[in-house]
Each structure stands twice: as C-alpha cells, then as structure tokens.
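>>> Okay, predicted coordinates and the sequence, questions at the end:
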Amino acid sequence: MSKSFDSYQKRRLRSSYFSVVVSIALVLFLVGVLGLIVLKSTKVANTVKEKVAMTLFLKDEVSNEKIFTFKESLKKEIFTKKVIYISKEKAAKQYSKEIGEDFLKFLGKNPLKNGIDIYIKADFVTPEKMQELETRFLKNAFVADVSYDKPLINLLTKNIQRISFWLLIISGFFGLVAMVLINSSIRLSIHSKRFNIKTMQMVGATKNFIRKPFIVQSIKLGMIGAFIAFLGLAVIIFYVDKYIPSLELIKDYITIIYLVAGVLLSAILITWVSTFFATQRFLNLQTDELYY
C-alpha cells in the first residue's frame, strides 16, 4: 500500500513539474515574441528616422577649404550620423536628370548652391531638436539656408509615440498574464508538498531553509521552460528572416542577445518571486488550515 502511494505521489509530482514547465515555456515564448517585436520595431523606427536629412545650403563666397573644415567639424557633432557634401555642379546634374533636360542652357548660370546633407541620429530626430539645430545652423556664417522635411518629422514622431504607447500597454498586460499563469502553476506544485513544509517547520527549520530548495527547483524548471521557448523563438526568427529578409533578424546579434537575456531574466525573476510568495503562504498557515 505504501509503495503504491509513493508511486502515485511521484507520478503526481512529475505531472505537476511537467505542467509548470509547459506553462513557463508558453508564457516565455509569448513574452519573447513580444520582446522581439518591441526591439525590432524600435530599430526599424530608428532606421527610418536616420534616413531623414537636414540640408545646409552654403553661401557662394565660402571657399572649398572652409567647406571642407566645416564638413569635418559636422562629422564630430554628437547628433551626426553621416555627412554628405553635394557641390552645386553635382546638384545641377542630378536636377537635370530628374526633369529630363538641361535647365542650365535656359538660365545661362547655375542658381543652385553648394549643400551639405546631414543625416541625424535617431535620438535627435524630433520636431523640437530639429528646430534647435535649424536655429543653430541659421546663425552660422557659412549657411545661407536650412531645409528638412518638417511634416515628415512630425508624422514620424507622432506615429512612433502612438505605437510605443500601445506596445507598452500590451507588454504590461502580457507581463501580468505571465506572472499569474506561472504563479498558479508553481503554487499548485508546492500545494502538494504543504504537509512536508509544515512538518519541517515544526521540527525547527527556518523559513529560508525550507524555501531555498523550492526556489532552486522552480528556477531549474524555469530554465527548462526558457530553453523550450528559445526553440520556438528560433523557429519564428528563422521563418521571419526567410520571408522578410530586409529585417535581417539572424544577423542582428544585438537584438538576439537582448532577447535571450530578457527571456532568461524573466524566467528567473518570475519563478523566484512566484515560489517565494507561494511558499510564504503555506509557511504562514496553521496546521488545521492545510486541509482546506
């Protein structure tokens, strides 16, 4: 009878562990997918921002030597991503190609100015910061005029803020769901050992001593669940990279490192917190309350 009961308890324990691992794996997989969307959307948004150029039209009397010095100084600015100098001769050729005829033949002279295209780093591509840069450059003795696409900057900023807000809301919701699901699974697994917990407590074991093996076991299960989640995420990354190669997911090692670190940290943190409070609950129960 005793052997049969022990066998039943072991099967029940294995079933409990299995459900915990499955719950953790599913939740971490969903968290990983959401994290991938958040990380990649941020990078895509930054890439789009950094394609926006601010053009500085230079005064005609500025010499080539001064233009070179000015261009080199712009490269050292903290807001600069890339600097491209376009002479008025090159600009005239490009414009003639666009309109399909040589406009210089009609005008007799080149009305265009030498220009410098500054591609701004994503953190500085906001309406306020771009306006500050415009004001600063207009005060420069070499600059005749400044041009950039203000409506596009406003539209980009507005849409990115809206998307970021909803991603934050969804991330918070998924984080709460993850905590609830994993906490429920871990609590059920600990519930089957509540009498062991109380027995150890009655013979003088401290709460930390009783709690430690449960936390270690839960973290191990969390690591197994994280490994399973990684397998699922690897499949997602492979197929997304296959059908949307422009995202370059597989080559984006920084995003993958952040994703792996985030999932592992979530696995450790959620299992640790859930196990701590689950064991604390049973440690605080009276003996007669264990039957309810």
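Perfect, thanks for sending it.
>>> okay, CA-based contacts and neighbour counts for the rest of this
Will do.
>>> Now do the contacts for the residue nearest the centre of the chain.
Geometric centre of the chain, nearest residue: residue 39, 2.5 Å, by CA atoms, centre = their mean. Residue 39 makes contact with residue 255, according to CA atoms under 8 Å, 6 or more residues apart in numbering.
>>> cool, residue 91 as well?
Counting by CA under 8 Å, 6+ apart, the residues that residue 91 touches are 112, 114.
>>> Which parts of the stretch 101-250 of the chain are helices?
Ranges of helices within the stretch 101-250 of the chain are 104-107, 127-138, 150-191, 194-202, 207-243, based on DSSP state H, counting those that start in this stretch.
>>> Which of those sits closest to residue 117?
helix 127-138 (12.5 Å; CA to CA).
>>> angle of that closest one against helix 150-191?
140 degrees (axes from the mean of the first three to the mean of the last three CA atoms, to 10 degrees).
>>> helices or strands next to helix 127-138 in the packing?
strand 143-147, helix 150-191 (3 or more CA pairs under 8 Å, 6 or more residues apart in numbering; DSSP states H and E).
>>> hang on, the earlier thing: with mean neighbour count and distance to residue 62 as added columns, please give the helices of the stretch 101-250 of the chain in a markdown table.
As requested, the helices of the stretch 101-250 of the chain are arranged in a markdown table below (neighbours: other CA atoms under 10 Å; distance: least, CA to CA, whole Å):
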| stretch | mean neighbour count | distance to residue 62 |
| --- | --- | --- |
| helix 104-107 | 10 | 22 |
| helix 127-138 | 14 | 15 |
| helix 150-191 | 16 | 27 |
| helix 194-202 | 16 | 83 |
| helix 207-243 | 17 | 48 |
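>>> ok, second structure coming up, stack it against the first:
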Amino acid sequence: MISKFDRFQKRRLISSYFSVVLSIFLMLFLLGVLGLFVINSKNLTNDFKETVPLTVYFKDEAQDSTHTAFREELRTAPWVKDFAFVSKEQAAELHQKEIGENFMEFLGINPLLNSYDIHLRAPYVVNDSIEKIQSHLRENPMLADAYYDKQLVTMVNDNVEKVSMWVLIISGILALIAVLLINSSMRLSIHSNRFIIKTMQMVGATKSFIRRPFIWRSIRLGIIGAVLAVIALIGLLYYLDTNYPGLGVMRDQIMTGAVLLGVLLAGILITWISTFIATQRFLNLRTDDLY
C-alpha cells in the first residue's frame, strides 16, 4: 500500500517535471516567435523596397519595335521584379484625377510621355545599383529619361539598417534571457537531487555514471517542451496565414522550417548543457556544502 509520504513525493516529482517542461515550452516558444519575426520582417522589408518604382520615359518618336525590344529586355533582366506600361493617355487620366481638372483643355496637347513603371528586386533597391541601371537604360537613344525617388530609397535603406540592428540586439538579449531561465529551471530540478548525487558518489559511482540518468531525463523533458513549442508555433503560423494572408508568413517555408528545427535542437542542447553543468557543480561540492 502506497503511503501518504510516497504519494506526496510522487506529486512533488510530477509538479517539478511539469514546471520544468512549462518553463522550457514558454522560453522556446518565445525564441521561435522571435525567429519567425526576424525572417518575416526581412520579407516585409523586401516587399516594401520592391514597391519603389523606377520610371522610364520614352520619346514620342519611339516605334512599336522599340517598345517590344525594351519589354523583352526587361523580361530577361535579373534586376526586374515586374513592370507596367503606362501610355501617355493613361498618364493624362491619372494626372487629371489627381489635380481635379483637365489640363489638356487649355494646353491643347498632351505633353506627357509613354512610360514604364519598373519595380526592382529588393537587393537592387540601393542608390548605387539603381544609378548603374539608369546609366544602362539611358544608352537607349529613344529614352527621354529614367527617374526614381532617390531620397525615398535612401530613407528606406537607412531605416532598414537601424531596425535590423535593434532587432538583432533585442533578439540577442531575449535569447540570453531564455537560456538563463531554462538553465535556472534545470539547476533547481537537479538541486532537489543533490543528496542522491552525493550518496552515489560516496559509494564509488563515477561522475559520468551519476550524470547520465539526470542528463537523459533532462533531454526528455527538453524534447517534450520543444515539441510543444513547435506545435504552438505551427498553430500560430496557421492562424496568421489563414486570417492575415497578406503577411505571407508561410512564404519562406525553408527558413520557417529551419526556425522550427532550431527550436527543437535548442530544447535538447540547452537542457543537456545546463544539466551537465549543474550535476558537475554538485559532484564537486563537499558534503558539508550541500546543506
């Protein structure tokens, strides 16, 4: 018959395991959310960069063959994400809507030019790259001008660098906090077994033999916490992708999978290292120092 003391010890042991798994789960979930935010913030930044247009204007005397050849060049250019042709008539209509009056009535002509709005791929949305592209395009004798908002591009890149730096700093701080908290939970778990560790050592058990069961138990708890964190992260991704598809959280599936795998490996690695250090500490203590 199980005594009240045995039942109490069993409940305390289960409570201890539960608190360790819960702390591991919460910290790894936080790290996973942070990792997903980092990779998706880069995607959102690239999306914003790719909305900045490079507008190319053609002279009126440019023939259809010139436009056809130019479109073919854009389709094969590695720096082009997409492009759209805007005729001078379409440009006049847009201009009329913006200013609220028909400027051609008192001018008598349409002074606007046929143009292309070219959206560049994110790596090329820097002033040096765009200026090289401008110089290349201006070699076309039928080109009237190639224009982009230089100030906007400068501001976007400067802000992206600042935000990226702060995200990395905050990520590093939170990652360190998560590791310390998990390490603290594992140390508390080992602390309750310090007398067992010392007793095994006193009867002649080697340090590696004593450490082994504690490390394997901690790794199992770490795997449970990590698996729960991965399941929660998958649920979060599914929710965001279903309700906010514009965020594109599942766009980069390789990096998303790498974050989930990293969470699982972190759960194993952190618990293994923490348990090894904690058990080693108690193995090196004198018996009097255990109290």
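Received, thanks. Everything numeric in this text was worked out from a predicted model, so none of it was measured.
>>> rewinding a little: my reading is that the residue nearest to the centre of the first structure lies in a helix. Confirm?
Yes - the assignment for residue 39 of the first structure by DSSP: H, G, I helix; E, B strand; the rest coil puts it in a helix.
>>> Please name the nearest non-neighbouring residue to residue 82 of the second structure.
Take residue 82 of the second structure and drop its neighbours on the chain: the residue closest to it by CA to CA, 6 or more residues apart in numbering is residue 119, 5.5 Å away.
>>> and the one you found, how many neighbours?
Other residues near residue 119 of the second structure come to 21 when the count uses other CA atoms under 10 Å.
>>> What is the aligned counterpart of it in the first structure?
Taking TM-score structural alignment, residue 119 of the second structure has residue 119 as its aligned residue in the first structure.
>>> My guess is that match contacts residue 56. True?
No - using CA atoms under 8 Å, residue 119 of the first structure makes no contact with residue 56, being 11.2 Å away.
>>> Residues contacting stretch 208-228 of the second structure, please?
17, 20-25, 28-29, 186, 190, 197, 200-201, 263-264, 266-268, 271-272, 275-276, 279-280.
>>> Inside helices: which ones of the residues you listed?
With helices defined by DSSP state H, the entries of these inside them are 17, 20-25, 28-29, 186, 190, 197, 200-201, 263-264, 266-268, 271-272, 275-276, 279-280.
>>> Of those residues, keep whichever come out buried.
17, 20-25, 28-29, 186, 190, 197, 263-264, 266-268, 271-272, 275-276, 279-280 (16 or more other CA atoms under 10 Å).
>>> Tabulate the helices and strands packed on helix 127-138 of the first structure (CSV), appending distance to residue 76 of the first structure.
Listed next are those as CSV, based on distance: least, CA to CA, whole Å:
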stretch, distance to residue 76 of the first structure
strand 143-147, 18
helix 150-191, 23
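>>> Compare these and report which one is nearest to residue 128 of the first structure.
Per CA to CA, nearest to residue 128 of the first structure of these: helix 150-191, 9.6 Å.
>>> Report the mean deviation for that closest one after fitting onto the second structure.
By mean CA distance after the TM-score superposition for the first structure, the fitted helix 150-191 of the first structure averages 1.4 Å away from its aligned residues in the second structure.
>>> give me the stretch of the second structure that that helix matches.
The aligned range for helix 150-191 of the first structure is 150-191, by TM-score structural alignment.
>>> now that stretch, how far from the centre of its chain.
11 Å (CA atoms, centre = their mean, to the nearest Å).
>>> and what of stretch 105-114 of the second structure?
48 Å.
>>> Give me the distance between the two termini of that stretch.
20 Å (CA to CA, to the nearest Å).
>>> which of the residues in it are buried?
Buried residues in stretch 105-114 of the second structure (16+ other CA under 10 Å): 112-114.
>>> need those residues in a markdown table with distance to residue 141 of the second structure, can you?
Formatted as a markdown table, the entries for those read as follows, by distance: CA to CA, whole Å:
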| residue | distance to residue 141 of the second structure |
| --- | --- |
| 112 | 18 |
| 113 | 15 |
| 114 | 15 |
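>>> What residues does the residue nearest to residue 82 of the second structure make contact with?
By CA under 8 Å, 6+ apart, the neighbours of residue 119 of the second structure are 50-54, 80-83.
>>> can you redo those as a markdown table with neighbour count and distance to residue 136 of the second structure?
Output for the contacts of residue 119 of the second structure, formatted as a markdown table (neighbours: other CA atoms under 10 Å; distance: CA to CA, whole Å):
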| residue | neighbour count | distance to residue 136 of the second structure |
| --- | --- | --- |
| 50 | 20 | 20 |
| 51 | 15 | 21 |
| 52 | 21 | 19 |
| 53 | 19 | 17 |
| 54 | 20 | 13 |
| 80 | 17 | 13 |
| 81 | 15 | 17 |
| 82 | 14 | 18 |
| 83 | 17 | 17 |
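>>> Out of those, flag the one nearest to residue 11 of the second structure.
Nearest member of the contacts of residue 119 of the second structure to residue 11 of the second structure, counting by CA to CA, is residue 50, at 57.7 Å.
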